[in-house]
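Undergrad: output the structure for:
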Amino acid sequence: MTATRARVDHAVSSGTFSLDGQTFDVDNNIWVVGDDAECVVIDAPHSVEDILAVVGDRTIKAIVLTHAHDDHCRVAPALRAAANGGSGAPIMLHPADRPLWELTHGGPDDETATLWDLDLADGVTIEVGGTTLQVLHTPGHAPGAVCLYAPDLGCVFTGDTLFNGGPGATGRSFSDEDLIKDSIRARLFALPAGTVVHTGHGDDTTIAAEQAGLG
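TA: All right, here's what the predicted structure looks like:
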């Protein structure tokens, strides 16, 4: 097997999450996948500067959002504008998350509203730095929630679908507890047991560890 050039870089950014009239302080993981020349940014939490510090001087091929809660997409338009020395990079989001996106970035009646650039869909692949990210649609935490599986790297980026300790929260608008569990069992537990799970918040885990907990 040809060795991949790609790697995973990581940092943590702090800010807030707001939904249903409540606001919480949160720490979000920043994940950047690529090689020395190019990369993909997974989610856009809180601070463009924090994200660009991880990117360095690499070309950003895309900003891929696991879902559109504000702590994951708030600075996506600003990052798009700043990326690649100001020449920009496309934002990718599953269109089922448009209602959540519009809570942060405006709807059709808002003159200042902005949208993402490219739609994600189940089965889409994203090539970067000699490796491939496979899009898995995993609704439940949000209607358009996706996970990104990197088989060459032996890991999956789960956003807020699966954490170290179980499924993501489903007690707020646009979420569904039964659906997130179905998504995890059908899509994530089908991955190799040793797959490392890089989450949207908190520590890594593995598919095997979470399968033992959720069953």
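
Undergrad: use CA for all of it now, contacts and neighbours both
TA: Fine.

Undergrad: which residues of this structure fall in strands?
TA: 7-19, 22-34, 38-42, 59-64, 91-93, 118-119, 125-128, 131-137, 146-150, 155-159, 162-163, 166-167, 196-199, 205-206 (DSSP state E).

Undergrad: quick one: closest of those to A186.
TA: With respect to A186, and counting by CA to CA, the nearest of the strands of the chain is strand 131-137 at 10.3 Å.

Undergrad: quick one: the closest one to strand 146-150, angle?
TA: Orientation note: strand 131-137 sits at an angle of 150 degrees relative to strand 146-150 (axes from the mean of the first three to the mean of the last three CA atoms, to 10 degrees).

Undergrad: helices or strands up against strand 131-137?
TA: The contact analysis (3 or more CA pairs under 8 Å, 6 or more residues apart in numbering; DSSP states H and E) places strand 131-137 against strand 125-128, strand 146-150.

Undergrad: rewinding a little: make a markdown table from the strands of the chain and add distance to A212 to it.
TA: Listed next are these as a markdown table, based on distance: least, CA to CA, whole Å:
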| stretch | distance to A212 |
| --- | --- |
| strand 7-19 | 26 |
| strand 22-34 | 24 |
| strand 38-42 | 27 |
| strand 59-64 | 29 |
| strand 91-93 | 31 |
| strand 118-119 | 33 |
| strand 125-128 | 29 |
| strand 131-137 | 21 |
| strand 146-150 | 20 |
| strand 155-159 | 17 |
| strand 162-163 | 13 |
| strand 166-167 | 10 |
| strand 196-199 | 14 |
| strand 205-206 | 10 |
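
Undergrad: one more to put side by side:
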Amino acid sequence: MLDRVITSGTFSLDGGTWDVENNVWLVGDAREVIVIDAAHDARAIADRVGGRTVKAIVCTHAHDDHINAAHELAGLTGAPIRLHPADQVLWEQVYGDAVRYEPLADGEKLEAGGISLEVIHTPGHSPGAVCLHAADLCAVFSGDTLFKGGPGATGRSYSSFETIIESIRDRLLTLPGETVVHTGHGESTSIRSEAPHLEEWIARGH
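TA: Sure thing, here's the model as predicted:
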């Protein structure tokens, strides 16, 4: 139903580069999966996929560390790349206009192996950031919008602290408390664990 590949590489933006480890999530069954955030190492991800069909490679946002293996993985698997078009400017920083993706829309539902993923547009970390809600699994895949301990970073280009707080408050913290939050980096958490800290994050961010 759910698998994780941890890949290592770098994240670069605004002239800086940082070493990072990314969570790549595979959602589906023994026949088919959706890959969430193809980061750094397409071969390692393809090895974990094995003989399964990849229905889509979904990017929660277009920072380079979340998309830099997407094109190669698409070539290995034949799967379409999906991204919210509000992140076009970030996508072009990595791929220019040489690599195409299919646009994601808020409220769209993707399916693999009998599991439905609903796209939730959660701008703030980037303009086109999305989370994927798998009600069947009582889980949400939050990319870099929400982590264990607080919101994703908003100190770089194309990000907004006020917007990410609004996205978390209105789109994520309204999910059932028992919903597990599978993040783009680090450990998973839950809506119940993070919800009480909203006011603290707001105070800390100003």
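
Undergrad: what's the TM-score once they're superposed?
TA: For these two chains in superposition, a TM-score of 0.95 is obtained (TM-score structural alignment, normalised by the length of structure 2); 199 aligned residues with a CA RMSD of 0.7 Å.

Undergrad: out of the helices and strands packed on strand 131-137 of structure 1, which is the most enclosed?
TA: Ranked by mean neighbour count under mean count of other CA atoms under 10 Å, those are led by strand 146-150, which reaches a mean of 26.

Undergrad: report the angle between that one and strand 59-64.
TA: 140 degrees.

Undergrad: what range in structure 1 does stretch 80-94 of structure 2 sit on?
TA: Under TM-score structural alignment, stretch 80-94 of structure 2 corresponds to residues 90-104 of structure 1.

Undergrad: contact partners of the matching stretch?
TA: If you take CA atoms under 8 Å, 6 or more residues apart in numbering as the criterion, stretch 90-104 of structure 1 is touched by 61-70, 73-74, 76-77, 80, 113, 116-121, 142-146.

Undergrad: now G107 of structure 2. Nearest residue, chain neighbours left out?
TA: Counting by CA to CA, 6 or more residues apart in numbering, V119 is the residue found nearest to G107 of structure 2 once chain neighbours are left out, at 5.1 Å.

Undergrad: what sits against the residue mapped onto the one you found from structure 1?
TA: Matched across to structure 1, V119 of structure 2 falls on V135, judged by TM-score structural alignment. Taking CA under 8 Å, 6+ apart as the criterion, V135 of structure 1 is in contact with 120-126, 146-149.

Undergrad: now do the same contact list for the closest residue to A82 of structure 1 other than its chain neighbours.
TA: Leaving out its chain neighbours, the residue that sits closest to A82 of structure 1 by CA to CA, 6+ apart is G88, at 6.2 Å. Counting by CA under 8 Å, 6+ apart, G88 of structure 1 makes contact with 79-82.

Undergrad: turn these into CSV, columns for neighbour count and distance to V196 of structure 1.
TA: Formatted as CSV, those follow (neighbours: other CA atoms under 10 Å; distance: CA to CA, whole Å):
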residue, neighbour count, distance to V196 of structure 1
L79, 26, 27
R80, 22, 28
A81, 15, 32
A82, 16, 31
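
Undergrad: nearest to F163 of structure 1 among these?
TA: F163 of structure 1 has its nearest neighbour among those in L79, at 25.6 Å by CA to CA.

Undergrad: which non-adjacent residue is nearest that closest one?
TA: Once flanking residues are discounted, L79 of structure 1 sits nearest to V48: 5.6 Å by CA to CA, 6+ apart.

Undergrad: counterpart of the one you found over in structure 2?
TA: Alignment note (TM-score structural alignment): V48 of structure 1 maps to A42 of structure 2.

Undergrad: now swap in F174 of structure 1 and tell me
TA: Checking TM-score structural alignment: F174 of structure 1 goes with Y158.

Undergrad: its match and F147 of structure 2, how far apart?
TA: In this view, Y158 of structure 2 and F147 of structure 2 are 19 Å apart by CA to CA, to the nearest Å.

Undergrad: neighbour count for those two, which is higher?
TA: Each of Y158 of structure 2 and F147 has its neighbours counted (other CA atoms under 10 Å); F147 has more, 22 against 15.

Undergrad: nearest residue to the more buried one in space, please, no chain neighbours.
TA: Spatially, and ignoring its direct neighbours in sequence, F147 of structure 2 is nearest to T183 (5.9 Å; CA to CA, 6+ apart).
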